[in-house]
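**Q** model the following, please.
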Amino acid sequence: GRKGDEFAYSHVVARAFDTDHHQLRISSARLHDALQGAVAAMSEPMVSHDAVAFYLLSEEVSRHVKVVQSGQGADEVFAGYHWYPPLAGVDGDDAGATLDAYAGAFFDRAHGGVCDLLAPEWRLDHDASRALVAEHLSRPGAGTAVDRALRLDTQVMLVDDPVKRVDNMTMAWGLEARVPFLDHELVELAAACPPELKLASGGKGVLKEAARRIIPAEVIDRPKGYFPVPALSHLQGAELDLVADALHDPAAKERGLFAAGAVEALLRAPNDALTPLGGNTCWQLGLLELWLQAQGVR
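**A** Next up, the predicted model:
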């Protein structure tokens, strides 16, 4: 299974800078106990597994400091994600090709797949997500397909997902997270860099080269990772029970969001239905219901 720690790399950084290093190991029981608090702290449903990890990290950090710096934005500003390289060979003036390449690399579920999960009365007769992305990518002012995708991600995805997620989880504990990679002058400078400089070295090339004078190479050149929470990517035990209880709750049945049989099929095999980007569909549906119930939405 996936490892849930990055201590090997944090040790390297701690040694290089002689920092006062702290490790936080989270037991399964503590993770489970924190889920309800993390969900309640969300300003909207957030299916990313790392939300609860940031929640627990913020709880610990808030005992010692009240302001921290976060790396949010570096991937969106300097092209660090895996869906940018496929756009490098696409003609930026070809809106259809740009949309197809972006959707093929980044979209986590087809419109038909969403409809299969929803009750008929909640289904749209058109692909609203694709239409939103198509409109944004077609706007003037970005010269290449990569630049169009970066503009979309910095203006839409970044502010509505990772930045909001970290802000929600830190503020739940009275902790302020600042984002130096989103300093407007740095973002403007990065936007002016040719895409090939940003895509170099597996992404964030220009940032990596600037950092080599300071950051150890084994950290810069490591395989890209995220903030893994294995218990939510592979549901079992208490976490699966929590999801099942939420989806079977009378409020969920009264709401009737999901297609008949879809929930039971997922609960019978909760780890078989993975999205193209590796998300657990059962967790995603459960999280939506957990959030709605936490907010008292009927």
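**Q** drop to CA atoms for contacts and neighbour counts, all remaining ones
**A** Fine.
**Q** pretty sure residue 174 contacts residue 63?
**A** No. Between residue 174 and residue 63 no contact is recorded; they are 9.9 Å apart, counting by Cα atoms under 8 Å.
**Q** neighbour-wise, which of those two wins?
**A** Looking at residue 174 and residue 63 with other Cα atoms under 10 Å, you find the greater number of neighbours at residue 174, namely 16 against 11.
**Q** how close does the more buried one get to residue 41?
**A** The gap separating residue 174 from residue 41 is 12 Å, by Cα to Cα, to the nearest Å.
**Q** how far off centre is the helix or strand where residue 246 lies?
**A** Taking DSSP states H and E as the definition, one finds residue 246 inside helix 237-248. Taking Cα atoms, centre = their mean, to the nearest Å, one finds helix 237-248 lying 22 Å from the centre of the chain it belongs to.
**Q** in that helix, what counts as buried?
**A** For helix 237-248, a neighbour-count test (16 or more other Cα atoms under 10 Å) marks 239-240, 242-244, 246-247 as buried.
**Q** one more: stretch 36-46?
**A** 37-42, 44-46.
**Q** want to throw those residues into TSV with secondary structure and distance to residue 208?
**A** Putting the buried residues of stretch 36-46 into TSV (DSSP: H, G, I helix; E, B strand; the rest coil; distance: Cα to Cα, whole Å) gives the following:
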residue	secondary structure	distance to residue 208
37	helix	36
38	helix	33
39	helix	35
40	helix	37
41	helix	34
42	coil	32
44	coil	33
45	coil	33
46	coil	30
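**Q** does residue 34 touch residue 58 like I think?
**A** No. Counting by Cα under 8 Å, residue 34 does not reach residue 58; the two are 11.7 Å apart.
**Q** those two: who's more crowded?
**A** Set residue 34 next to residue 58 and count neighbours by other Cα under 10 Å: residue 58 wins out with 24 against 15.
**Q** I have a second one here; can you model it like the first so I can compare?
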Amino acid sequence: MCGICGYYNGSSGEPASQAIIEHMTQLIHHRGPDDTGYHLDGPLGLGFARLSIIDLEGGHQPMCNETGEIWLVFNGEIWNYQELRKELIEKGHRFSTSSDSETIIHAYEEYGLDCFTRLHGMFGLVLWDAPRKRLLLARDRAGKKPLYYTHVNGTLVFGSEIKALLAHPGVKREPDIQAMADFLSVRYVPGPETLFANIYKVQPGHWLLYEHDTLQENCYWDYQFGKIEQQAEEDYIQGIRAHIWRAVEERMMADVPVGAMLSGGVDSSIITGIMSKLTNQKVKTFAVGFDHPDYSELPYARLVARHFGTDHHELVVKSSDMTQYWPLLTWHRDEPVSEPSDLGVYLISRLARQYVKVVLSGEGGDELFAGYPKYVVDWIAQYYHILPRVVRDNVIQQLLDRLPYSMRKLKNTARTLSQPAPQRWMSWFGIFNGPMKNELLSKHVLSSINMDAARAFQRWLSKNPQRDDLSAMLYLDTRIWLPDNLLMKGDKMTMAASLESRIPLLDYHLMEYAASIPSHNKIKPFRAKYLLKKAFTDFLPHPILTRKKMGFNVPTGIWFRGGQRNLITQLLLSDRLCSRGYFNEEFIARMLREHLEGRTNYQAQLFTLASLELWFRIFIDSPKLEKPELSVEELLAEDQKVAVSLS
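**A** Here you go, the predicted model:
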């Protein structure tokens, strides 16, 4: 796990600057504090920050082949590198290291652009083919590792994090207003866009080729949910167990200590249990909770730790931690902190880094095996449409109107059942959509954007239609929600602590296998994640299998009404936010007032707006790119000092 960056003056041919490459690399030093490397070749410059995991002595990068013609910077791990290495040696390739990185170089020499289909791993990488003057960027199938780029005046600039690109003098720091509107809808920016104008993500399972001043994109991997092959349920159960066991075993490969992130949910508990069976040593596990009992999963994590005999470590996050680290998390994210759970991931990663260098985590199980409540609710939609219109519009809607405020999520979800699928799904987990978005955004912004935030969903489905609604939801969640939000959070927050995170449940063989299981086998009436739970019924403690799904919730709504009351008020009603001209100030003030008075719960909306404002202050307003050391209170105090001095 590392950080990579660089640029190529493909149009002008102007020599790359050592100083620029060093600055770009320095900004992502946290991703790889063990070693630093550079390579300049005329108009090309490559930078590398290494976190040593495999071949600690011989894995220095940038790395080249025997002739010095093919160069690589690579962030990630290749699980099948030993098999590939053997295959390539038999074809006459000579290796000088034992690292997985060198395997990529020889695979490119042997197979050209088809080499990526042979790589089984997680990666963001850049290859420089000097004889062809060809630059190649690629990202793993699931999008576990990030890779950004921009093409400015014939120069291609790239890196593991956006801040590295911003260090290049030709890259402007400007917000993308359309991307901002999309962020307000879903709390992340669907790829390939980012919140920065003209800066893009390499899409999962894609490569980019920059040659002869032309940028070409290609999708080398995609997959289909909801195939029609039917097997016995027991066959699926055995297949799931075998794939997950293999995936965990592969990801325990390392020359450094490996631990596990343990939430106490089904997915992380399965991974922890398998790890404990594959080693004679106690697995080190790490869990995080919050200073409010209704938001803490620590009792479940402790239960799993006792069941499998792990060496367990945990911490409790407080309201003051959020205000202290919020600016720093924003800097590491490169985009607004999409969810408060980033804080928990960051702090538990810092704790874990004191004991291990690699952790396994449980992302992906819900998206492959239908674990979220929304999948069950959408299953009900097929029956809702059978009802006569008069029953739907009169009887059911009148009943919904009488539901208490405590059942608002059910009420809002049920109201959308008659909408077309992509819009229905968007409204379920959206933050600002429909009337709220119209009220929030200024007339100037509304006149310049596309209000349909579901168009990213439709774009993916138009390329790869799925067999049924559940399959479409699962497909979209693996192609957009995971890489653009959850995996981004996991990568940025763990790498902020110089910790490598591996994700067994997003092994692409497992993804393809899960996708081949028909939808009616994955979900049963009011029973989410049916097959996965059944596959490990005899393996996990019973309370873990039967507990209500909690998610990684953070008590921000409570914090905003308590110790963070003044902070959130100052931030959202600040002159600086108002001066941007993007929002309706009266609507924000009304929403804030109603939340603070306890009349409704706008914690997600308030957090999203506050996160966006902090992003503007750190990346757009400030001329510097340095890591912020101030808390939110200290940032606001600095504002007040400036205001006083100006007056």
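**Q** mean deviation of the helix or strand that the helix holding residue 246 of the first structure is followed by from the second structure?
**A** Next helix or strand after helix 237-248 of the first structure toward the C-terminus (DSSP H and E): helix 250-255. With mean Cα distance after the TM-score superposition for the first structure, helix 250-255 of the first structure departs from the second structure by a mean of 2.7 Å once superposed.
**Q** in the second structure, which residues correspond to the very next helix or strand once past helix 250-255 of the first structure?
**A** As assigned by DSSP H and E, the chain's next helix or strand after helix 250-255 of the first structure is helix 262-268. With TM-score structural alignment applied, helix 262-268 of the first structure matches the range 587-593 in the second structure.
**Q** need the contact partners of that stretch.
**A** 439-440, 569, 572-573, 602, 606 (Cα atoms under 8 Å, 6 or more residues apart in numbering).
**Q** residue 197 of the first structure contacts residue 209, doesn't it?
**A** No. Look at residue 197 of the first structure against residue 209 with Cα under 8 Å: they stay out of range, at 9.9 Å.
**Q** all helices in the stretch 51-200 of the first structure, in order from the N-terminus.
**A** 74-78, 95-106, 111-117, 128-137, 145-152, 158-160, 162-171, 184-192, 195-199 (DSSP state H, counting those that start in this stretch).
**Q** looking at these, which is closest to residue 11 of the first structure?
**A** Residue 11 of the first structure lies closest to helix 74-78 among these, at 21.7 Å (Cα to Cα).
**Q** look up the average distance of the closest one to its aligned counterpart in the second structure.
**A** Mean for helix 74-78 of the first structure is 1.1 Å (mean Cα distance after the TM-score superposition for the first structure).
**Q** residue range for that helix in the second structure?
**A** Going by TM-score structural alignment: helix 74-78 of the first structure matches residues 365-369.
**Q** can you tell me what sits against the matching stretch?
**A** Contacts of stretch 365-369 of the second structure (Cα under 8 Å, 6+ apart): 267, 371-372, 474-475, 477-478, 505, 511, 514-515, 522, 529-532.
**Q** same thing but 6 Å
**A** 267, 474, 529 (Cα atoms under 6 Å, 6 or more residues apart in numbering).
**Q** how about the second one, what's its partner in the first structure?
**A** Looking back up the chat, that one is residue 474 of the second structure. Using TM-score structural alignment to pair residues, one finds that residue 474 of the second structure aligns to residue 150 in the first structure.
**Q** chain neighbours aside, what residue packs nearest to that match?
**A** residue 76 (6.1 Å; Cα to Cα, 6 or more residues apart in numbering).
**Q** gap between the one you found and residue 203 of the first structure?
**A** 10 Å.
**Q** cool, and residue 5 of the first structure?
**A** Residue 5 of the first structure is 23 Å from residue 203 of the first structure, by Cα to Cα.
**Q** how about residue 168 of the first structure?
**A** 28 Å.
**Q** of all the buried residues of helix 237-248 of the first structure, which two lie farthest apart?
**A** So, the buried residues of helix 237-248 of the first structure by Cα to Cα: farthest apart are 239 and 247, at 12.6 Å.
**Q** what's near enough to touch residue 43 of the first structure?
**A** With Cα under 6 Å, 6+ apart, residue 43 of the first structure has no contacts at all.
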